[in-house]
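>>> Need a 3D model of the sequence below.
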Amino acid sequence: MLNRFAPLVPLALVSLLFGCAAQMPASQQQSQNPQFKDSVTAQTAAKRADYSASVLDDEIATEDELAQFADNKPYRLPVLADSILERGKSLIGTRYRFGGTSTTSGFDCSGFIGYLFREEAGMSLPRSSREMINIDAPLVKRNDLKPGDLLFFSTAGRGRVSHAGIYLGDDQFIHSSSRRSGGVRVDSLDDAYWARTFIEAKRALAMAPSKVPETTTAMTSTTLKRQHR
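Below you'll find the model as predicted:
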């Protein structure tokens, strides 16, 4: 009896194996095909190349934009930033006053920024943070911040700018915070509150005029002398 069915066993095995191959998912069948693997590898490499190229284009566009703002200007941004920030730090503790724009009256956030940029860089910035965020200056990524960059926050919610400060470096920024917190002070962007409310940053110093105020030159010279003592 067994001898009668013996020739049928190989045929049954061949049929079973053919059936499994037919029911195998298309993706699995394709993955076992060397030509398909080579095609997928080539497509993946092409997509990665396209993505890298698009990222590079974005970076080049940003560099070109920054260069455009800096063309034909004999000053160096770090010098202006040092002057602004040194003056700002000398005003730490100055009281907060809504609408304030001077050392005698006190400052609100935009009044403090406007005062420093006017006195140290000869720049006239918009009066409110809502107008200031719209200035025609290069946007700066969070991880590309440089001293002197303007920082904007949405402290009142709904994604609208309601506060601004100036980046110091090392994730620190200076601002006229509020009456309750003591006016002009230094805070960290790493603090949960400021990290959560941060909107964007702009390099306003790229718009500075070619001729800087004499007070800036004097302040910078004084700063450099202190650094070399």
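>>> Every contact and neighbour count from this point should use C-alpha atoms.
Will do.
>>> residue ranges of the helices in the chain, please?
Listed in chain order, the helices of the chain (DSSP state H) span 2-5, 8-23, 26-31, 34-70, 77-90, 109-121, 129-132, 192-197, 214-227.
>>> which helices and strands does the third one pack with?
It refers to helix 26-31. When contacts are defined as 3 or more C-alpha pairs under 8 Å, 6 or more residues apart in numbering; DSSP states H and E, helix 26-31 sits against helix 34-70.
>>> Between helix 77-90 and the helix it packs on, find me the angle.
Calculated by axes from the mean of the first three to the mean of the last three C-alpha atoms, to 10 degrees, helix 34-70 forms an angle of 70 degrees with helix 77-90.
>>> circling back to that earlier point, columns mean neighbour count on top of the helices of the chain, output as CSV?
Conversion of the helices of the chain to CSV gives the following (neighbours: other C-alpha atoms under 10 Å):
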stretch, mean neighbour count
helix 2-5, 7
helix 8-23, 11
helix 26-31, 12
helix 34-70, 13
helix 77-90, 19
helix 109-121, 24
helix 129-132, 18
helix 192-197, 14
helix 214-227, 14
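>>> Output these in TSV; the columns should cover distance to D170.
Rendered in TSV, the data for the helices of the chain read as follows (distance: least, C-alpha to C-alpha, whole Å):
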stretch	distance to D170
helix 2-5	84
helix 8-23	60
helix 26-31	49
helix 34-70	22
helix 77-90	13
helix 109-121	19
helix 129-132	23
helix 192-197	14
helix 214-227	19
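>>> Among those helices, which comes closest to F98?
Evaluated with C-alpha to C-alpha, the helices of the chain place helix 109-121 nearest to F98, the distance being 8.4 Å.
>>> Show me what that closest one packs onto, helices and strands only.
helix 77-90, strand 101-102, helix 129-132, strand 163-169, strand 172-176, helix 214-227.
>>> Please provide the structure for the following sequence as well, for comparison with the first:
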Amino acid sequence: MSAIPSFSSTASRLAVIDAARAWLGTPYVHQASAKGAGCDCLGLVRGVWRDLYGAEPERPPAYTPDWPERHWKRTAGGETLLAAARRNMIERPDKNFEPGDVLVFRVDRAGPAKHCGIVSGEDQFIHAYAGRAVVESWLNRWWRERIAGVFLFPGTEE
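Predicted coordinates for the structure are as follows:
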């Protein structure tokens, strides 16, 4: 496991939320990460990272929409998205979250983590919704029951 990047600058939780909200309405485009032009859920988090810090800590490999499932079966539980979040962000082990945190989800409770978003309020999060756009959604029971990890952008002030 590599060390979490260190930053000389800090970001407030409000800055994280403001950066995420600037992506609202960006069309869903698989593997993209361009504000206003297109992104997927990972592209949104990558874009907010760039807005906060500049360069990304790592670039994801090319992936297909079903890649997590195929990789999961092949590696008996490989968690690529969670592993990348753990390498580059600060994990909150209690799974309690606050606005500005990044949530990683298992869409299928028994499957791999494959979706992510940014908490924007007590009951809301911002994510790229397949087939639509970046939206702010209600963080309802369905989503809450599928949280696989809660992460804080490094350098974010508590």
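>>> before we move on, the earlier item: Throw the helices and strands packed on helix 109-121 of the first structure into a markdown table and include distance to S110 of the first structure, thanks.
Formatted as a markdown table, these follow (distance: least, C-alpha to C-alpha, whole Å):
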| stretch | distance to S110 of the first structure |
| --- | --- |
| helix 77-90 | 13 |
| strand 101-102 | 8 |
| helix 129-132 | 6 |
| strand 163-169 | 6 |
| strand 172-176 | 8 |
| helix 214-227 | 20 |
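>>> give me every residue that touches the residue mapped onto L151 of the first structure from the second structure.
Under the alignment defined by TM-score structural alignment, L151 of the first structure is paired with L103 of the second structure. L103 of the second structure makes contact with 116-119, 147-151, according to C-alpha atoms under 8 Å, 6 or more residues apart in numbering.
>>> my read: D101 of the second structure touches T156, true?
No. Using C-alpha atoms under 8 Å as the test, D101 of the second structure is too far from T156 to be in contact (9.3 Å).
>>> shared neighbours, these two?
By the contact definition C-alpha under 8 Å, 6+ apart, D101 of the second structure and T156 are jointly contacted by R13.
>>> what about these two, which has more around it?
Taking other C-alpha atoms under 10 Å, D101 of the second structure and T156 do not tie; D101 has more neighbours (26 against 19).
>>> Map I113 of the first structure onto the second structure.
Taking TM-score structural alignment, I113 of the first structure has V45 as its aligned residue in the second structure.
>>> My guess is its match contacts G117. True?
Yes. Checked against C-alpha under 8 Å, the pair V45 of the second structure and G117 is within contact range at 7.0 Å.
>>> Mutual contacts of those two, please.
With contacts defined as C-alpha under 8 Å, 6+ apart, the residues shared by V45 of the second structure and G117 are V102.
>>> List the contacts of the residue most central in space within the first structure.
For the first structure, the residue sitting closest to the mean C-alpha position, by C-alpha atoms, centre = their mean, is K141 at 1.5 Å. Neighbouring residues of K141 of the first structure by C-alpha under 8 Å, 6+ apart: 200-201.
>>> redo that, cut-off 7 Å
Under the criterion of C-alpha atoms under 7 Å, 6 or more residues apart in numbering, the contact list for K141 of the first structure reads A201.
>>> any idea how far G19 of the first structure is from it?
Computed as C-alpha to C-alpha, to the nearest Å, the K141 of the first structure to G19 of the first structure distance reads 57 Å.
>>> for F112 of the first structure, same thing?
78 Å.
>>> Next: L91 of the first structure.
To G19 of the first structure, L91 of the first structure is 83 Å away according to C-alpha to C-alpha.
>>> what do you get for Q227 of the first structure?
Separation of Q227 of the first structure from G19 of the first structure (C-alpha to C-alpha): 82 Å.
>>> how about the second structure, which residue sits the furthest from its center?
Largest centroid distance in the second structure under C-alpha atoms, centre = their mean is R74 at 23.5 Å.
>>> Residue in the first structure paired with Y129 of the second structure?
Checking with TM-score structural alignment, Y129 of the second structure has S177 as its match.
>>> what number of residues lie near its match?
One way to gauge burial is a neighbour count; for S177 of the first structure, by other C-alpha under 10 Å, it gives 23.
>>> How about the contacts made by it?
Contacts of S177 of the first structure (C-alpha under 7 Å, 6+ apart): 109, 183-185.
>>> Now the buried members of those.
Taking 16 or more other C-alpha atoms under 10 Å as the criterion, what is buried in the contacts of S177 of the first structure is 109, 183-185.
>>> Turn those residues into CSV, columns for distance to L13 of the first structure.
Supplementary listing: these in CSV, determined by distance: C-alpha to C-alpha, whole Å:
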residue, distance to L13 of the first structure
C109, 82
G183, 86
V184, 85
R185, 82
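>>> Strands - which of those land there?
Per DSSP state E, strands hold the following members of these: 184-185.
>>> Residue in the second structure paired with F198 of the first structure?
Across the two structures, F198 of the first structure finds its equivalent in I147 of the second structure, going by TM-score structural alignment.
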